[in-house]
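Colleague: no sequence for this one, just the structure:
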């Protein structure tokens, strides 16, 4: 392996931001630890801030922050970044559109011709309906929380609860979860001594980091998505919807898993849903090609009747 190829491989390993023992890097690169040290010095001369720990347990880690040095990306990684930026530029992540367009322009401009052709094919052969109606998110808030989750770093932030009360939270961030048009932070609340999920669009300002570290805890149930989903299902809402569906429970569960509960009853099932808006329940039911009976609430029957008459008049 040539020196330049070896340095690119070393940089690719360091960009995972994990701590690498010197011996492990030497084994991966099939060189001596002395050669690894020389290559690390060359990376520093190019602007990469690499921390080194000496001794038997010594090793290297690429430090975050400072001036952004050039990234080393595999072809598929570069395309994945461009696809994500294109989705964000189209409104896939509210509040990111302008920034995503600028970043996308830079990424595509640096791509070699073969990758640009792949992106052009993706653009010309894909149609999309722009997202709308979701809360606007702050890019700095999202990235700060993501880094804190990754680095096990406590954060504090102002938060507006569902009832409008303004509070200050000190948490140990665990994971961010995207459900539908909303983003949630799953974290251990140090003041309440319990796990919580926070709507990120309700966080006021940029979270404050501490520069410290905490020992990670295990989220209840071991799964952040399930934790948020279960919390949403159990949260009090204006309407408790119960509908008997003439469809297999597995088919309804595949669509409803994140929003409601599904109970099998032979060849049919019962779907329950807590919601503040009956219009949302109408949209969900419209996605199923099967007969159903609304058991509660009676207000949903009235909404469905009104919507049904409107559609019938439109097609008369």
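Modeller: Yep, it's here. Bear in mind the structure is a predicted one, so any value in this text is a computation, not a measurement. Residues are numbered from 1 along each chain as shown.
Colleague: going forward, measure contacts and count neighbours with C-alpha atoms only.
Modeller: OK.
Colleague: check which helix or strand covers residue 178.
Modeller: Using DSSP states H and E, residue 178 maps to strand 166-179.
Colleague: this is the other structure I want to compare:
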């Protein structure tokens, strides 16, 4: 019985590892006959695992989806990856997932092998996830949208724009993109006959499915890049491009993907592209980075920077500023502290 149970677990692990197995391949891996494989498959079916079989030379066995979630077999790295993922997703922007992830993590930690517990404890202590300040997303909305994408069905929902205006939208959904802080839906807007990027947290009603649609060519091969370009550059008045004299890893540590698109420029420099509605905002933000940079575009930003530099220079050299600096100087007045002997 013990040998049979161990073989069933090994068979289940193999079925979860690959999409489809032939009978001879399973028999070879398990070192049993094909007849034994068929009997073991029947036993797993009786335990509730939906295993589909296709006849013929090219046929085989495939683990399908059932009405209930059966136990999963994970190797060491997979178990650690799932545990760390559950630990970090609690701070994510999807509403209600935090509590569910904590419950699932408690179940997983309870059955972690003793050899994995020190590794998981070490990784858990070393990794800290900052809570997101983004608006929460209803997980049911993500589920409905994902199903519509898979089934290629139109969606209708109420949407609130950035200016506060709202309205009903009819779209052909294509992809959900997670930027870390927010979820975005890339879709074809049927009424506007154009591609749009929708923030998932601004969908204020549960999307309802409509008729099926014929897929159209995507606006970009890399939809993650398309979304980043849409949220950092496209909606804004000025398309700012600068060269920062710092490696891209150093810049990425202080400039998030929601703010700008970064690209390497020779290893020691980084090209930053971002959209802004005013020129004062990027000037202040770039100055706060405490990194040398060159303005590449637009020309209006170069002119603004020259004007701002002149204003700051005059401010630094004004008589009032000089008097205040003199008052703070150690050489001014008897109240200054004496020099150590």
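Modeller: Sure thing, it's come through. Not measured: the values here are computed from a predicted model.
Colleague: Superposing both, give me the TM-score.
Modeller: In this superposition the chains share a TM-score of 0.70, using TM-score structural alignment, normalised by the length of the first structure; 297 aligned residues with a C-alpha RMSD of 4.5 Å.
Colleague: Check which helices and strands the strand holding residue 178 of the first structure is in contact with.
Modeller: Packing partners of strand 166-179 of the first structure (3 or more C-alpha pairs under 8 Å, 6 or more residues apart in numbering; DSSP states H and E): helix 139-151, strand 155-160, strand 182-189, helix 224-234.
Colleague: which residues touch residue 236 of the first structure?
Modeller: By C-alpha atoms under 8 Å, 6 or more residues apart in numbering, the contact list for residue 236 of the first structure reads residue 274.
Colleague: what about it, distance to residue 199 of the first structure?
Modeller: Residue 236 of the first structure is 16 Å from residue 199 of the first structure, where distance means C-alpha to C-alpha, to the nearest Å.
Colleague: Kindly report the same for residue 174 of the first structure.
Modeller: 14 Å.
Colleague: who's more crowded, the two?
Modeller: Using other C-alpha atoms under 10 Å, the more surrounded residue of residue 174 of the first structure and residue 199 is residue 174, with 26 against 18.
Colleague: in terms of contact, does that one touch residue 151 like I think?
Modeller: No: between residue 174 of the first structure and residue 151 there is no contact under C-alpha atoms under 8 Å: 9.7 Å.
Colleague: Could you pull out the helices in the first structure for me?
Modeller: Taking DSSP state H as the criterion, the first structure contains helices spanning 3-14, 22-29, 33-45, 75-89, 97-110, 113-124, 139-151, 224-234, 249-256, 278-285, 298-315.
Colleague: could those helices go into CSV alongside distance to residue 61 of the first structure and mean neighbour count?
Modeller: Listed next are the helices of the first structure as CSV, based on distance: least, C-alpha to C-alpha, whole Å; neighbours: other C-alpha atoms under 10 Å:
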stretch, distance to residue 61 of the first structure, mean neighbour count
helix 3-14, 6, 16
helix 22-29, 10, 16
helix 33-45, 10, 16
helix 75-89, 21, 17
helix 97-110, 25, 15
helix 113-124, 30, 12
helix 139-151, 13, 17
helix 224-234, 28, 17
helix 249-256, 42, 16
helix 278-285, 48, 15
helix 298-315, 58, 12
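Colleague: and the helices and strands packed on strand 166-179 of the first structure as TSV, adding distance to residue 92 of the first structure?
Modeller: Output for those, formatted as TSV (distance: least, C-alpha to C-alpha, whole Å):
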stretch	distance to residue 92 of the first structure
helix 139-151	13
strand 155-160	24
strand 182-189	11
helix 224-234	20
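Colleague: Can you check which of those gets nearest to residue 300 of the first structure?
Modeller: Of all these, it is helix 224-234 that lies closest to residue 300 of the first structure, at 18.5 Å by C-alpha to C-alpha.
Colleague: could you measure residue 58 of the first structure against residue 252 of the first structure, distance?
Modeller: Noted for residue 58 of the first structure: a distance of 54 Å to residue 252 of the first structure, by C-alpha to C-alpha.
Colleague: Oh, that last question was meant for residue 115 of the first structure, not what I typed.
Modeller: Using C-alpha to C-alpha, we find residue 115 of the first structure at a distance of 40 Å from residue 252 of the first structure.
Colleague: Kindly report the same for residue 55 of the first structure.
Modeller: From residue 55 of the first structure across to residue 252 of the first structure, the span is 58 Å (C-alpha to C-alpha).
Colleague: next one: residue 246 of the first structure
Modeller: For residue 246 of the first structure, the distance to residue 252 of the first structure (C-alpha to C-alpha) stands at 10 Å.
Colleague: count of neighbours near residue 246 of the first structure?
Modeller: Using other C-alpha under 10 Å, the number of residues around residue 246 of the first structure comes to 19.
Colleague: circling back to that earlier point, could I get the helices of the first structure in CSV, plus columns for distance to residue 180 of the first structure?
Modeller: Formatted as CSV, those follow (distance: least, C-alpha to C-alpha, whole Å):
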stretch, distance to residue 180 of the first structure
helix 3-14, 33
helix 22-29, 41
helix 33-45, 42
helix 75-89, 15
helix 97-110, 18
helix 113-124, 24
helix 139-151, 16
helix 224-234, 11
helix 249-256, 12
helix 278-285, 13
helix 298-315, 23
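Colleague: Mind listing what's buried along stretch 183-194 of the second structure?
Modeller: 183-189 (16 or more other C-alpha atoms under 10 Å).
Colleague: what's the most distant pair in the residues you listed?
Modeller: The most distant members of these, if one measures by C-alpha to C-alpha, are 183 and 189, lying 17.6 Å apart.
Colleague: quick one on the thing from earlier: mind listing the shared neighbours of residue 174 and residue 199 of the first structure?
Modeller: Shared contacts of residue 174 of the first structure and residue 199, defined by C-alpha under 8 Å, 6+ apart, are found at residue 185.
Colleague: what residues does stretch 282-291 of the second structure touch?
Modeller: Residues outside stretch 282-291 of the second structure that contact it (C-alpha under 8 Å, 6+ apart) are 244-246, 254, 276, 305.
Colleague: Which of these sits closest to residue 230 of the second structure?
Modeller: residue 276 (12.3 Å).
Colleague: Hmm, the closest one is touching residue 231, no?
Modeller: No: checked against C-alpha under 8 Å, the pair residue 276 of the second structure and residue 231 is beyond contact range at 10.7 Å.
Colleague: Now the contacts of stretch 282-291 of the second structure in TSV, please, with extra columns for distance to residue 311 of the second structure.
Modeller: Converted to TSV, the contacts of stretch 282-291 of the second structure look like this (distance: C-alpha to C-alpha, whole Å):
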residue	distance to residue 311 of the second structure
244	23
245	24
246	27
254	27
276	22
305	10
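Colleague: between the residues you listed, which is nearest residue 66 of the second structure?
Modeller: Distances from residue 66 of the second structure to the contacts of stretch 282-291 of the second structure, taken as C-alpha to C-alpha, are shortest for residue 254 (45.3 Å).
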